[in-house]
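A.B. asks: Pasting the sequence and the predicted coordinates here, then a few questions.
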Amino acid sequence: MSVLFISGIDTDIGKTYATGMIAKALMQQGVNVITQKLVQTGVSINPSNGEMNIADDIITHRRLMDIPLQPCDINSTTCPYRYEKPASPHLSAKLANEVLDPNVVTSATKSLQSDYDVVLLEGAGGLLVPITEQLLTLDYIAEQGYPVILVTSGRLGSINHTLLSLEAIKSRDLEIHSVIYNHIHDNAAQTDEQIAASTIEFLQNYLAEHYPTAHWLALPVQEDDGCSNVDFILPQNFI
């Protein structure tokens, strides 16, 4: 299990924060780990050379891991495809007059596997986001056979979106490695405390009954500066 795919029930659910925190926790266990981004949209262009900057999510990962950008970040191995338009990858690529080749991503992942014990590959948006006109994110995960870590939260609608995502993963005979409840929305206006508490209870019970081998983890609240000083401890049998 050298590659784990991190997805979410929706966009803005905290996949990037979860990915960085998992990597940090694995590092604390002595695991040689690196993160990768499947594709990043909404990336700015460096005015000095006209080239795309390093993916924002990769930068966030390194900040959370408390390590500098790595050579594999500088040479774009950790995110080969970066687009300026903040949209679905298939549209962002089309507007950039490019075609995203999933084989390039796979080759980058394999290159990282040669140097690291674990690669955490973060997706873009949810499971059914199209990365090309013909290929959904879930199609790509299924082709590679990656175990999936699913990030959820307690905002209204999360139970439905979580169960739909679990069903989609199961339909492709993929392993549901973990479900991570991100407290990111706990203090948001759209989150009701009773709904959040009920969501946690329901999903924990559902997971125990239908996916007993999957991990249930709670992610601490992100600090305002985009980092977290709270320890996120993974079970020893996480990998």
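C.D. replies: Sure thing, it's come through.

A.B. asks: CA only for contacts and neighbour counts going forward, please
C.D. replies: Will do.

A.B. asks: can you pull out the strands in the chain?
C.D. replies: Along the chain, counting by DSSP state E, strands occupy 3-8, 33-37, 40-41, 82-83, 118-126, 148-152, 176-182, 215-219.

A.B. asks: And the contacts of the first one?
C.D. replies: Counting contacts by C-alpha atoms under 8 Å, 6 or more residues apart in numbering, the residues outside strand 3-8 that touch it are 14-15, 19, 113, 118-127, 141, 146-152.

A.B. asks: change it to 6 Å
C.D. replies: Strand 3-8 has contacts (C-alpha atoms under 6 Å, 6 or more residues apart in numbering) with 118-123, 126, 146-151.

A.B. asks: Quickly note the distance from T78 to D115.
C.D. replies: 12 Å (C-alpha to C-alpha, to the nearest Å).

A.B. asks: who's more crowded, the two?
C.D. replies: Neighbours were counted for T78 and for D115 using other C-alpha atoms under 10 Å; T78 has more, 27 against 12.

A.B. asks: Which residue lies closest in space to that one, excluding its sequence neighbours?
C.D. replies: Setting aside the residues directly before and after it, T78 is nearest to Q36 in space (C-alpha to C-alpha, 6 or more residues apart in numbering), at 4.5 Å.

A.B. asks: Hmm, the one you found is touching Y81, no?
C.D. replies: No - using C-alpha atoms under 6 Å, Q36 is not in contact with Y81; the gap is 11.1 Å.

A.B. asks: ok, those two, which is more surrounded?
C.D. replies: Taking neighbours as other C-alpha under 10 Å, Q36 and Y81 compare with Q36 leading, 29 against 24.

A.B. asks: just to revisit the earlier point, which pair in the contacts of strand 3-8 has the greatest spatial separation?
C.D. replies: The largest separation in these, counting by C-alpha to C-alpha, is between V118 and G126 at 22.1 Å.

A.B. asks: so who does A214 touch?
C.D. replies: 177-178.

A.B. asks: redo that, cut-off 7 Å
C.D. replies: A214 is in contact with 176-178, counting by C-alpha atoms under 7 Å, 6 or more residues apart in numbering.

A.B. asks: before we go on, here's another structure to hold up against the first:
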Amino acid sequence: MPVLVITGTGTEVGKTVTTAAVAAAALAAGRSVAVLKAAQTGVAPGERGDADEVARLAGAVTAGELARFPEPLAPGTAARRAGREPVRPQDVAEAAAKLATEHDLVLVEGAGGLLVRFDEAGGTLADAARLLRAPVLVVASAGLGTLNTTELTARELRARELELLGVVIGSWPERADLASRCNVADLPDVAGAPLLGALPAGAAALAPAVFRTAAPGWLAPRLDGTWDAAAFTAREAPAPLVA
């Protein structure tokens, strides 16, 4: 798995902090890591972007982005409004492939969800994953509504014959509500793929050294971690309601 594409079921689901955790766990396992942000929006020149945040939390990664646009919009829209050339799936694939010749693992982080448009032709992160023949990791929210968006994302990946590696819950609350606890058992079913981790809410606020030490404990062995999905589900999923 030299390249892993990381997408979310939407915005603000914990995609960047999950990317950082995957990077930190891989580094702890002795692998060299590069992180590529396909298109950064809503960030001014000189301002720290998502790739910089991954590097801050994870440590010694090669961090880069292909383009940044000032308005917090879909990349294609942001590029058009800025009067600039968009990022295209081929650009993402070529940059990631080059990084893969120099690193053990390349993490390609998208913007928003899987089908957010990069350019006027409707190119998406899914198209970049197809060009790379890379598996996709889906970051989902914990609470009500996540089953629908996760299943839609999983169905689209299958329709495009892309490999869904698994699902990570991007922010697991300290006191989870009933919907979140039920979703622990339901997410793998609707995704048709394993649950590969759950990051605690507020993980990005941890000191980098603490984050790097803790990250493997949030992720399954498939992602160089020690997290046990069965144990987590047994602990968090509610008992059936008995009439």
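C.D. replies: Here it is on my side, so go on. These numbers come from a predicted model, not from an experiment.

A.B. asks: Could you quantify their similarity as a TM-score?
C.D. replies: In this superposition the chains share a TM-score of 0.82, using TM-score structural alignment, normalised by the length of structure 1; 217 aligned residues with a C-alpha RMSD of 2.3 Å.

A.B. asks: from the contacts of strand 3-8 of structure 1, which is closest to V104 of structure 1?
C.D. replies: Distance to V104 of structure 1 across the contacts of strand 3-8 of structure 1 (C-alpha to C-alpha) is lowest for L121, with 13.8 Å.

A.B. asks: how far away is that closest one from C72 of structure 1?
C.D. replies: Distance of L121 of structure 1 to C72 of structure 1, computed by C-alpha to C-alpha: 14 Å.

A.B. asks: higher neighbour count, those two?
C.D. replies: Each of L121 of structure 1 and C72 has its neighbours counted (other C-alpha under 10 Å); L121 has more, 23 against 15.

A.B. asks: How about the equivalent of P86 of structure 1 over in structure 2, nearest residue that isn't a chain neighbour?
C.D. replies: Aligned by TM-score structural alignment, P86 of structure 1 pairs with P72 of structure 2. Counting by C-alpha to C-alpha, 6+ apart, the nearest residue to P72 of structure 2 once its immediate chain neighbours are dropped is G42, at 3.7 Å.

A.B. asks: Likewise for A129 of structure 2?
C.D. replies: V5 (6.5 Å).

A.B. asks: go on, M21 of structure 1?
C.D. replies: Nearest to M21 of structure 1 is L64, by C-alpha to C-alpha, 6+ apart, at 6.3 Å.

A.B. asks: Trace that neighbour over to structure 2, please.
C.D. replies: Per TM-score structural alignment, L64 of structure 1 is aligned with L57.

A.B. asks: can you check I169 of structure 1 too?
C.D. replies: Using TM-score structural alignment, I169 of structure 1 pairs with L157 in structure 2.

A.B. asks: tally of neighbours for G42 of structure 2?
C.D. replies: 15.

A.B. asks: I9 of structure 1 now?
C.D. replies: 26.

A.B. asks: likewise the one 10 residues further on?
C.D. replies: For T19 of structure 1, the neighbour count with other C-alpha under 10 Å is 30.

A.B. asks: Also R175 of structure 2?
C.D. replies: R175 of structure 2, neighbours per other C-alpha under 10 Å, totals 8.

A.B. asks: Same check on the one 4 residues further on?
C.D. replies: Using other C-alpha under 10 Å, A179 of structure 2 is surrounded by 15 other residues.

A.B. asks: Check I233 of structure 1 too.
C.D. replies: Neighbour tally, I233 of structure 1, other C-alpha under 10 Å: 16.

A.B. asks: how close does A24 of structure 2 get to D52 of structure 2?
C.D. replies: A24 of structure 2 is 14 Å from D52 of structure 2, by C-alpha to C-alpha.

A.B. asks: who has more neighbours, those two?
C.D. replies: For A24 of structure 2 versus D52, the count of surrounding residues by other C-alpha under 10 Å is larger for A24: 30 against 20.

A.B. asks: ok, now which ones touch that one?
C.D. replies: Contact analysis of A24 of structure 2 by C-alpha under 7 Å, 6+ apart lists 58-59, 212, 215.

A.B. asks: go again using 6 Å as the cut-off
C.D. replies: 58, 212.

A.B. asks: next one: K15 of structure 1
C.D. replies: If you count contacts by C-alpha under 6 Å, 6+ apart, K15 of structure 1 has none.

A.B. asks: Next: S153 of structure 1.
C.D. replies: Listed by C-alpha under 6 Å, 6+ apart, the contact partners of S153 of structure 1 are 181-182.

A.B. asks: quick one: the aligned residue in structure 2 for it from L219 of structure 2, how far?
C.D. replies: Aligning on TM-score structural alignment places S153 of structure 1 opposite S141 in structure 2. Noted for S141 of structure 2: a distance of 15 Å to L219 of structure 2, by C-alpha to C-alpha.

A.B. asks: Repeat that for A82 of structure 2.
C.D. replies: Separation of A82 of structure 2 from L219 of structure 2 (C-alpha to C-alpha): 38 Å.

A.B. asks: Those two: which has the busier surroundings?
C.D. replies: Using other C-alpha under 10 Å as the criterion, A82 of structure 2 and L219 rank with L219 on top: 26 against 13.

A.B. asks: Test my guess that that one contacts G197.
C.D. replies: Yes - the criterion here is C-alpha under 6 Å, and L219 of structure 2 meets it with G197 at 4.3 Å.

A.B. asks: Compute the number of surrounding residues for E151 of structure 2.
C.D. replies: 18.

A.B. asks: now do P70 of structure 2
C.D. replies: For P70 of structure 2, the count of nearby residues is 15 (other C-alpha under 10 Å).

A.B. asks: need the contact list for it.
C.D. replies: 41-44.

A.B. asks: The residues you listed into a markdown table, with extra columns for distance to D186 of structure 2?
C.D. replies: Listed next are these as a markdown table, based on distance: C-alpha to C-alpha, whole Å:
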| residue | distance to D186 of structure 2 |
| --- | --- |
| T41 | 33 |
| G42 | 34 |
| V43 | 36 |
| A44 | 39 |
